[in-house]
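Chemist: attaching a predicted model along with its sequence, questions to come.
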Amino acid sequence: MVNARVMTVWLAVAVGGAIGSMLRYGIGQLTTNVLGTTPVLATFTVNVSGSFLLGIFYTLLTTDLLLPLNYEF
């Protein structure tokens, strides 16, 4: 039997993936339609902005600003 903790992790990954993919699609469409760019430039924009935001989030996590260093999931 799968315990509740494992199911919670799977659910969190699924929800995060769904939100991330919808945001990626929406930002790509917005960039293509509003700015009149090509899909290649839209993909580049999404990749660069996503990498930047992940870098900020990782820095906040690892510098003890969001979670204490001894926090366990």
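Modeler: Done, it's in. These numbers come from a predicted model, not from an experiment.

Chemist: please make it C-alpha for all contacts and neighbour counts, starting now.
Modeler: OK.

Chemist: got the residue ranges for the helices in this structure?
Modeler: Along the chain, counting by DSSP state H, helices occupy 4-35, 39-62.

Chemist: list the buried residues in the first one.
Modeler: Spelled out, that is helix 4-35. Residues of helix 4-35 classed as buried by neighbour count (16 or more other CA atoms under 10 Å): 24, 27-29, 31-32.

Chemist: one more to weigh against that first structure:
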Amino acid sequence: MEIVLVLIPLSLILLSVAVLIFRWAVRNGQYDDLEGPAHRILFDDDLAETPDKTASESRAESGRASDKDSSA
């Protein structure tokens, strides 16, 4: 029964710390843009490296070049 005297205040302290951390995250904008990172992963970064060609064209050309190297 004495353990309850320790566990109840300890759980209240942990709960208050969790609420404070959550409030800090909300105030600092951690939950402002929930969809942006999910959409950002879908964009291809290879387009920035070759602006005149699409990523699929450059992959196709590299595939053809490797076929020529292996047949020679």
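Modeler: Noted; the coordinates are in hand. Not measured: the values here are computed from a predicted model.

Chemist: assuming the best superposition, what's their TM-score?
Modeler: Once superposed, chain against chain, the TM-score is 0.40 (TM-score structural alignment, normalised by the length of the second structure); 33 aligned residues with a CA RMSD of 2.0 Å.

Chemist: re the thing from before, what is the nearest of the buried residues of helix 4-35 of the first structure to residue 62 of the first structure?
Modeler: Distance to residue 62 of the first structure across the buried residues of helix 4-35 of the first structure (CA to CA) is lowest for residue 24, with 25.1 Å.

Chemist: mind listing what the closest one touches?
Modeler: residue 46 (CA atoms under 8 Å, 6 or more residues apart in numbering).

Chemist: mind checking the SS state of residue 12 of the second structure?
Modeler: Three-state assignment for residue 12 of the second structure (DSSP: H, G, I helix; E, B strand; the rest coil): helix.

Chemist: how near is it to residue 5 of the second structure?
Modeler: If you measure residue 12 of the second structure against residue 5 of the second structure using CA to CA, to the nearest Å, the figure is 12 Å.

Chemist: cool, residue 62 of the second structure as well?
Modeler: Between residue 62 of the second structure and residue 5 of the second structure the computed distance is 70 Å (CA to CA).

Chemist: list the contacts for residue 7 of the second structure?
Modeler: Per CA under 8 Å, 6+ apart, neighbours of residue 7 of the second structure: none.
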